[in-house]
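Chemist: 3D model of this:
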Amino acid sequence: MAKRRGLGRGLEALLSDESGQTEESVANGIVQLKTNEILPRSDQPRQVFEEEKIAELADSIKRYGVLQPLVVTKMETGYTLIAGERRLRAAKAAGLEEVPAIVREATPQEVAEISLVENIQREDLDPVEEARAYKELMAQYGYTQQQLAGRIGKSRSYIANAVRLLQLDEISLSHLIQGEITSAQARTLLSIQHPYQRQKMLDKLLQKKTNVRQMEKAARRTKKKDIYEEEAENRLMLSLGTKVQIIPKKKGGKIEVEYYNAEDLERLLELLEGEGHAD
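Modeler: Modelled structure (predicted):
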């Protein structure tokens, strides 16, 4: 049984064969393939390609050619792309009918892993594409987060934090995909349980009125309270006739009682001192 290679050392380790040869050392194995014979993977983790960058790469290819070979695997009809979809798109845009490629044997699992690692190393994936790719690999091949982390050279916590982003609502995910909020800010949004409060925080963030630290502080204030705290809050509001908020902390907590003018404050003082009661 062939020894499975770890992915943590980078793309070069993935593209090496069992004898330890790398992409550079198999230069004689580079072949010219027709672009229309190479099919991108249908489950390619990267879903969005910036047309401007493709056009820039196409201009470079017109001048200098394709400097780095694509990596493909042979199928019954044609070839499936393992690594280099942006180069393939740019080559087609540049009018090339053939491109240099390395043909290697790979299982569907290896193809998926190599494609993911290439995109991560080139920083071609947005956070949501990356998270979905991790989730798909774990579901399809039965990886735990720890096993996947070892395969692609990331920490388990990195994988966990990435996949956790998929718990966001579609609106927040859309802003994350567009780069309007960062992964760190998105994770902080996740800690806000109430949809209205989360939307308010997202709006503030999009208006550049807050930062991650401010968000974290606000998130702690808006975390969903347990049943006892909610009941206590309601009882206090009924007793005092005003808005009351219980803010739990690691040890104990505090109670905020609102008043609206001097007369209202005096009324609350009388209630708390036992000299009156709420209407």
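
Chemist: Please make it C-alpha for all contacts and neighbour counts, starting now.
Modeler: Fine.

Chemist: contacting residues around the closest residue to residue 104 other than its chain neighbours?
Modeler: Spatially, and ignoring its direct neighbours in sequence, residue 104 is nearest to residue 73 (5.3 Å; CA to CA, 6 or more residues apart in numbering). Residues near residue 73 by CA atoms under 8 Å, 6 or more residues apart in numbering: 79-82, 103-106.

Chemist: Just give me the closest of those residues to residue 55.
Modeler: residue 81 (20.2 Å; CA to CA).

Chemist: Now the closest one. Nearest residue, chain neighbours left out?
Modeler: residue 72 (4.5 Å).

Chemist: swap in residue 80?
Modeler: residue 39 (5.0 Å).

Chemist: Is there a neighbour count for residue 233? I'd like the number.
Modeler: Neighbours of residue 233 under the rule other CA atoms under 10 Å: 19.

Chemist: For it, give me its contacts.
Modeler: Contacts of residue 233 (CA under 8 Å, 6+ apart): 244-246.

Chemist: And this one, please, so the two structures can be compared:
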Amino acid sequence: MAKQKIGLGRGLDALIQEKKVTAPVPEAPAPNSEGITRLSVKKVKANPDQPRHTFRNEALNELTASVKEHGILQPLLVRAKGNQFQVIAGERRLRAAIAADLPEVPVIILDIDDREALEIALIENLQRDDLNIIETAEGYKELAEKFDLTQDKIAKRVGKARASVANMLRLLDLPDSIKKFLENGQLSAGHGKVLLGVEIDQEKELLATRIVRENLSVRALEKIVERMKAPPKKKRAQKSDLPLDYVRHLSEKLHQHFGTAVKVHSTKTLANGKKVKGSIEIDYYNNNDLTRVLEILGIGSDDL
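Modeler: Here you go, the predicted structure:
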């Protein structure tokens, strides 16, 4: 018969198979051929060091209903603690079993120390469907810092590609205001990845606010950033009538005021003495954005 898969990533599954207790344990029935033992729910206690501190009532009620109908389909991971057993992974299943009045739960008993127990608990927490992007990134960071794991080792532990882990960790470098948008689901990881390519934090934040306001797609954001980074077109030798630093400062101020890219082109004097007129370009990306810019300029729809 195939070995029981726990579903915590190939690297951690291997650790669990290695640490699985196959011999009889005091206070517990002998395990079956897959290493699964059935324990009274009264003997299984929650882990006070469990990384997950909150359990949504709605999700727990759904799981309890499923447990009443189908039982516990995936065994809990536990370790012996005196004459009882401590949950390493599966506290939500234990809570659902108690709520469903099940007398016993299937478990796999592991022989592991505190450090290994915490690592498994952290990785199980990262398998949750309701984790937001920043919670996942912070989970990867905690694994790296507490257990000195490389990105490659983290990826193997959680069953993800190394590039996926690396991209998640980079999102933690974004300003706090943007991380809040990511936490709330107002920005995607794809948006965050593109914003990381913008050098100035203030410009990142302006773009993030605009994404939320205008519901911009990742592709639309990429086009905006590409345009911001595009080098200026080469022109005939000419001298700006305003200092370059002043023009940049003015462009930045207008960018903040209008919430969109603004380019200021100073009047210029060509090599032959001829003057070239100046201009101000205000970018907009759809009709709603145009209306917003016009309102800032004091032009309402009734004036058109």
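
Chemist: Any idea what the TM-score is?
Modeler: The TM-score (TM-score structural alignment, normalised by the length of the first structure) is 0.67; 242 aligned residues with a CA RMSD of 4.0 Å.

Chemist: still on that earlier bit, what's the ChimeraX line that selects buried ones from the contacts of residue 73 of the first structure?
Modeler: A single ChimeraX command is used to select the members of the contacts of residue 73 of the first structure judged buried by 16 or more other CA atoms under 10 Å:
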select :79,80,81,82,103
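
Chemist: corresponding residues in the second structure for the helix or strand where residue 164 of the first structure lies?
Modeler: Residue 164 of the first structure belongs to helix 156-164 when assigned by DSSP states H and E. On the second structure, the counterpart of helix 156-164 of the first structure by TM-score structural alignment is residues 162-170.

Chemist: so where do the helices sit in the stretch 101-250 of the second structure?
Modeler: Per DSSP state H, counting those that start in this stretch, the stretch 101-250 of the second structure carries helices over the ranges 114-125, 133-147, 151-158, 162-170, 176-183, 189-195, 201-214, 218-229, 244-258.

Chemist: which parts of the fourth one are buried?
Modeler: Yep, that's helix 162-170 of the second structure we're talking about. 162, 165-166, 168-169.

Chemist: Touching it from outside, list them.
Modeler: Residues contacting helix 162-170 of the second structure (CA under 8 Å, 6+ apart): 133-134, 136-138, 140-141, 151-152, 154-156, 189, 193, 196.

Chemist: Give me the buried subset of those.
Modeler: Buried among those by 16+ other CA under 10 Å: 133-134, 136-138, 140-141, 151, 154-156, 189, 193, 196.

Chemist: Any idea how many residues pack against the counterpart of residue 204 of the second structure in the first structure?
Modeler: Counting by TM-score structural alignment, residue 204 of the second structure corresponds to residue 198 in the first structure. Residue 198 of the first structure has 20 neighbours, counted by other CA under 10 Å.

Chemist: isn't residue 198 of the first structure right up against residue 187?
Modeler: No: shown here, residue 198 of the first structure and residue 187 do not form a contact pair, counting by CA atoms under 8 Å, at 11.4 Å.

Chemist: SS state for residue 76 of the first structure?
Modeler: What DSSP: H, G, I helix; E, B strand; the rest coil gives for residue 76 of the first structure is coil.

Chemist: What does residue 52 of the first structure correspond to in the second structure?
Modeler: So, by TM-score structural alignment, residue 52 of the first structure is matched to residue 58.
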